[in-house]
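>>> Just a sequence and a predicted model for now, questions to come.
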Amino acid sequence: MARTTVEQLADFAADVSLEAPPPDVVEDSKRVLLDSVGCALAGIDVDKGRIGIKVARRMGGRGDATIFGVADRTTPFAAAFANAESINALDFDAVLPPGHVAPYVLPGALALAEERGASGARVLEAIAVSHEMSYRFSRAMDYTRTVTGTEIQVATVLGFTSAVFGAAAAAGLILGQDREVLADAIGIAGAITPVNSYRTWMMNVPNSTIKYSMAGPVAQAGMTAAFSAEDGHTGDRTILDDAEYGYRRFIGSERWEPGALTEGLGVDWLFPAHHSYKPYPHCRVTHGPFDALTEIVTANDLRPDEIDAIRCWGEAWVELPVWLSTTVDRPHQAQFSIRHGLAVSAHRIPPGKAWQLPETLRNPSVVGLMEKVSFAPHPDYVATLSADPSARPTRVEVDARGTTFSASRTHPKGTPSADPSIRLSTDELVEKFRANADGVLPAGRIDDLLDGILNLEKVENVSALLARTAPPRR
C-alpha cells in the first residue's frame, strides 16, 4: 500500500543524515540557529519577550532547559514557550515562506536537545528537516500574497502555524523516534494546529501585542504531538490526503497542492534558496525602503531636521492598515509602521534593540518626521514580482536642502542571492549576533556560543553550549 503524505514526511525525517544534504543545507541550518538565538537574546526586554518569560515562569517546574538571556532553568515545555516568543519579539528573525518559521520549530527541539544531551549533528538534522518541511507547506497552501497577472491578491486566511508539522518532526528527531512514531506525531500535529490569525491582526489597528500567530503555543503544540505519539497516541495519517474534511479544509487554505509536500523530498532541499535574514528589526516588506533611505542619508550626510519630505514607492500590500498605522506606542506597532521605520532610519539609529526602546518610539524628532513620510505602491511591482518572486522594487525620494535625493532597490539586503552585496553573509550575521547579545551575556559567553554554533556538527553534547545562552548565576 502506498505511503500517505504524512508517512512520507515521517520517512523523510527518519532517513535524514547530516552527511546527505548539500553543504548549503548544513550551513543555513547553522545560520538560522545563530540568528534566532541572537534575536531571542535581544528580545527578552521587549513586551512580547518579557511577557513570554513571565508566562513560562507561571508554567513552572524545575528542569534542564534554559530560557535564553535569563538565569532560569525550567522544563522543556516552559523554555520552548519563552524562547519562541523572544525569538520573534523584535521581528528581527529570519523569513522563510510561509513567513516566519524559526520561532515555531526551533525552541522545542533545542529545549529537548539540552535536556537529553543531543549531539550537534542531531540538532542540525532537526533544524534542516523542520525548515524544509515548513517551506514545502508554504508551496502547497495559500501564501501571504499572490501575483495574478495584473494585481496582488491577499489570502483570506493567513498565518504560519503549518510550521507545527516541522516542530513535531524536529522534536521527534531529538527524542529518537522511528518512522512510525514520527508519522503519528506528524498526524497529531495536523489535528492540533493552532488557528492562523494573521489576516485579522493586519486589518484591525491598533492591534494586539501577540502579533500574527503566537509562536509559543505552536512550539508547544509540536512538542505535545511528539510526546503524545511517544506515549501511545495515534495520529490521523490521512489528514493531508483528505481534501474534503482534512487539514486543507479546516486550516482554511483556498489553495492546496499536496504534491509540493513530497515531490523530490529528501533529494531536493529547497529552503536555503528562499531563506532571508533581516538587517532591520522590522517587517520584511519595509526593508527595501530602509536600504534606499539609508543610502541617501548616509551618502549625503543628511540630518533629520533638514528633511522636508520622504516619498516611498514599494511593496503593494503595505497599503493594508497594519503598515500604514501612525499609532506607535509599543514595539509591535513600530515593527510594522512604515512611516515610523523610515523616520527611525533617517535618524541613523543602528538597527537592533534601540529601534524599539521607549525613547525611540516617543522621540519627538522621529514622531515629527513620520508626518513627512508618504507611501504608494511601486508602479512596476506586479510586473517585477511576476518575473522574480524574490524581488521587491523600491524607490525613495528625499526632499532636503532645496533638492531631491533618490535611490532605488530591486532586492532588499538579506535576500538569498549569489550577489554578496545583497546576501547577508555569515560574517554579517556574526556581527548581528554580537550586537544582539551585547549587554545580555558577557563577552566570553558570546564567543563560546559563536564558536559552538558555527561548528555545531563537532559538538558531541549541546547541553553545555545551550546553557551558555543564559548569563552566569550570581
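Sure, I can see it. Numbers count the residues shown, from 1 in each chain.

>>> contacts and neighbour counts: CA atoms only from here.
Noted.

>>> Provide a list of residues in contact with the residue of the chain positioned farthest from its centre.
Distance from the C-alpha centroid of the chain peaks at G402, with 41.0 Å (CA atoms, centre = their mean). Applying CA atoms under 8 Å, 6 or more residues apart in numbering to G402 gives no contacts.

>>> Can you show me the helices along the stretch 351-474 of the chain?
With helices called from DSSP state H, counting those that start in this stretch, the stretch 351-474 of the chain shows them at 358-361, 364-370, 381-387, 426-437, 443-454, 463-467.

>>> Dump these into a markdown table; add distance to S213 and mean neighbour count as well.
What follows is the helices of the stretch 351-474 of the chain, written out as a markdown table (distance: least, CA to CA, whole Å; neighbours: other CA atoms under 10 Å):
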| stretch | distance to S213 | mean neighbour count |
| --- | --- | --- |
| helix 358-361 | 24 | 16 |
| helix 364-370 | 28 | 18 |
| helix 381-387 | 26 | 17 |
| helix 426-437 | 24 | 18 |
| helix 443-454 | 28 | 16 |
| helix 463-467 | 26 | 20 |
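
>>> second one coming, line it up with the first:
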Amino acid sequence: MSITRELCAAIERTKFDDFPADAIAEAKLCLLDWLGVTLGGANEPLTRILIEVTDSLGGKKQASIIGHARKSSMLNAALINGSASHALDFDDVHFQMMGHPTVPVMPAVLALAETRKSTGKDMFTAFILGFEAECRIGSSVLPFHYQQGWHATSTIGRFGAAAACAKLLGLDTERMNYSIGIAGTQAAGLKQVFGTMSKPFHAGKAAADGLLSALLAEKGFTCSEDILAGEAGFCKVLSPDCNPEMITQDFGKSYAVTNVIFKRHASCFETHPTIDAALELRTKVLPEEVKEVIVEAVPIALEIAGKPEPRTGLEGKFSLAYCAALALVDGQTGEERFTNENVLSDRMVSMRQKVKVNANEDFGLTQATVVVRTNDGREFKACADTLEAGSDKERRKADLIRKFRSFADRLLPPGRTDSIIEFVESAEKQKNVAKLLALCRP
C-alpha cells in the first residue's frame, strides 16, 4: 500500500469518538480563533478585492462570507474566508508544518459543511483529521521544504483542506486518495510574496483548491495513487531531503491539534519572542531613555521577519526592528498598532532606527533576547521563550476569548459575540453548522 493510500485509509477509519478530549477542546479554540481573525480581516482591502472579483464571476449563493451579509459559491467562500483569516497574520501556527494550520482547512470545511448542512460532530472530525494530515505531511518535508522558499501554509495546507473535505464528504479510501493527489498537483506558494496581499491569498487558494480536489474526487476524477511519496511526487520533488514514512507513523496515538499555538501579537510569529522580551523591558526603562536596542533571534526569524525599514502596516508585521520598537514605545501589539500611519510615525521610526537585529544560531524558534542600553549608561536584558508564555491553558483560553471579542464586537450586533462563543462551546452537539455561519453576519 502506498504512503498516500495508507494515510487516506487511516483518515477514513477514524471517527469522532476516537479523539481524546484535549483534541476536541483545542479544535474548538481553533474554530473560535479562526472566526475572530476572519471577522478582523473581513473589511481588509484584499478581502474587498476578492469579493468584487468573485461577484463579477457569478455562481450559486451556497456559503457565507464571514463578516458580510452575503453568500457566494462554496469555492469562492473558501477562497475569500481563507484569505481574510490570514490577512492580519494573527492566526494560529504549528511547528510541525512550519506554518498556519487552521486557515487553509477551516474555511474549506465550513463552506462545505454549511452547504451540505453537516453536523458539528462531522465538522470537527473533518477538521481535526485535515489538521493532522497537513502536519504529518509537513513533518516529512521540513525544514528543507520551507528553507527552499516554499510557503508551507499554501503548499501543505492544500493537503489538509483536501483530506478534511474528503472526510466530510464520506469518501472511501480510493477517492480520498484521488482528492489528496489532485491537491498535491496544485501545490504552490512562494515566500517571496511575504509582506504583500498574496501571502494571505495563499491560505484562501489552498482552502479553495483543497475543497475543489475533494469535490472532483467525489465524482470520480482520478489522479496519482501516491502523490506524496512517488518518485515524481510532492515529497521528493519539493523537498529532496524528505522522510515520507513519517506521514503515517503511529497514526492515531496523538493528534497534532493539541500542540497548536495561538498568537497574542498581531504580527509574524517569529517576532513574538522579541516582542515578549521587549515588553518585559518596557517596565524598566522609558522610551526617551533608550539609546540602543540589540535584538538576538533565531536566524530564520531574520529571514522571515527581517524587514529593516517597513513602509506599511503589513510590512511592519514582518519587521523585528519595528516590533521591538512597538513593544518598547506603545506596549500594545494588537492589530490597531500595525497601520501605515503608526509604522511611519516619527516616534516609531525614531525608536526603530535604534534597533539592531542579530542572528543567534543557538536559539530555538521560540526564543529571543533583547538588550536595551540607556543614554546614562545603564543596560537591561530580557530573554523570552514564547512557548513558556503560552503554557498556562486557562490564561491562554481567556486571552483567546478576549481576542475574539475584540474583533467580533466591532462588527456584529450586541449579544451576537456571546451567542457565537456558546455555539462553539457546544458545537459537537449541534445538528447544523449553518447556524454558526448565520451568527457571523452583521
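Right, received. Where do you want to start? Computed from a prediction, not measured in an experiment: that's the story for all the values here.

>>> do you know which of the helices of the stretch 351-474 of the first structure lies nearest D35 of the first structure?
Minimum separation from D35 of the first structure across the helices of the stretch 351-474 of the first structure (CA to CA) falls at helix 426-437, 6.4 Å.

>>> Please tell me which residues of the second structure that closest one aligns onto.
Under TM-score structural alignment, helix 426-437 of the first structure corresponds to residues 397-408 of the second structure.

>>> so W355 of the first structure touches P281, yeah?
Yes. Distance between W355 of the first structure and P281: 7.3 Å, which falls inside the contact criterion (CA atoms under 8 Å).

>>> just to revisit the earlier point, so how much does the match of helix 426-437 of the first structure differ from the first structure once superposed?
After superposition onto the first structure, stretch 397-408 of the second structure lies on average 1.2 Å away from the residues it aligns with, using mean CA distance after the TM-score superposition for the first structure.

>>> In the second structure, which residue is most central in space?
H100 (2.8 Å).

>>> could you pull out the strands for the stretch 251-400 of the second structure?
All strands of the stretch 251-400 of the second structure, identified by DSSP state E, counting those that start in this stretch, fall at 290-297, 355-359, 367-374, 379-385.

>>> Residue range in the first structure corresponding to the last one, please.
By that I understand strand 379-385 of the second structure. Strand 379-385 of the second structure maps onto residues 404-410 of the first structure, going by TM-score structural alignment.

>>> same question, the first one
Counterpart in the first structure of strand 290-297 of the second structure, with TM-score structural alignment as the criterion, is residues 307-314.

>>> contacting residues for the nearest residue to I188 of the first structure once chain neighbours are set aside?
Counting by CA to CA, 6 or more residues apart in numbering, I188 of the first structure lies nearest to G235, which is 4.5 Å off, once chain neighbours are set aside. Going by CA under 8 Å, 6+ apart, G235 of the first structure touches 183-189, 191, 229.

>>> Could you do P351 of the first structure as well?
Going by CA under 8 Å, 6+ apart, the list of residues near P351 of the first structure reads 279-281.

>>> so the corresponding residue of the second structure for A79 of the first structure is in which element?
Correspondence of A79 of the first structure to the second structure, assessed by TM-score structural alignment: A77. For A77 of the second structure, the element it lies in under DSSP states H and E is helix 74-86.

>>> need the contacts of G235 of the first structure in JSON lines with distance to G108 of the first structure, can you?
Shown next, in JSON lines, are these (distance: CA to CA, whole Å):
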{"residue": "A183", "distance to G108 of the first structure": "18"}
{"residue": "D184", "distance to G108 of the first structure": "18"}
{"residue": "A185", "distance to G108 of the first structure": "14"}
{"residue": "I186", "distance to G108 of the first structure": "15"}
{"residue": "G187", "distance to G108 of the first structure": "18"}
{"residue": "I188", "distance to G108 of the first structure": "16"}
{"residue": "A189", "distance to G108 of the first structure": "13"}
{"residue": "A191", "distance to G108 of the first structure": "18"}
{"residue": "A229", "distance to G108 of the first structure": "15"}
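
>>> I'd like these as a markdown table, with distance to K372 of the first structure, secondary structure and neighbour count appended.
What follows is the contacts of G235 of the first structure, written out as a markdown table (distance: CA to CA, whole Å; DSSP: H, G, I helix; E, B strand; the rest coil; neighbours: other CA atoms under 10 Å):
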| residue | distance to K372 of the first structure | secondary structure | neighbour count |
| --- | --- | --- | --- |
| A183 | 55 | helix | 31 |
| D184 | 55 | helix | 26 |
| A185 | 52 | helix | 35 |
| I186 | 50 | helix | 31 |
| G187 | 51 | helix | 28 |
| I188 | 51 | helix | 27 |
| A189 | 47 | helix | 31 |
| A191 | 48 | helix | 17 |
| A229 | 56 | helix | 25 |
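
>>> quick one: which of the residues you listed is nearest to A94 of the first structure?
A189 (23.1 Å).

>>> Which position in the second structure pairs with the closest one?
Under the alignment (TM-score structural alignment), A189 of the first structure pairs with A183 in the second structure.

>>> coming back round to it: any idea which of the strands of the stretch 251-400 of the second structure is most buried?
With neighbours taken as mean count of other CA atoms under 10 Å, the strands of the stretch 251-400 of the second structure reach their highest mean count in strand 367-374, at a mean of 23.

>>> With distance to I251 of the first structure as extra columns, can I get the helices of the stretch 351-474 of the first structure in TSV?
Formatted as TSV, those follow (distance: least, CA to CA, whole Å):
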stretch	distance to I251 of the first structure
helix 358-361	36
helix 364-370	38
helix 381-387	27
helix 426-437	35
helix 443-454	35
helix 463-467	34
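
>>> Alignment lookup: the residue nearest to I188 of the first structure to the second structure.
Residue pairing (TM-score structural alignment): G235 of the first structure is matched to C223 of the second structure.

>>> That concludes my questions; thank you for your assistance.
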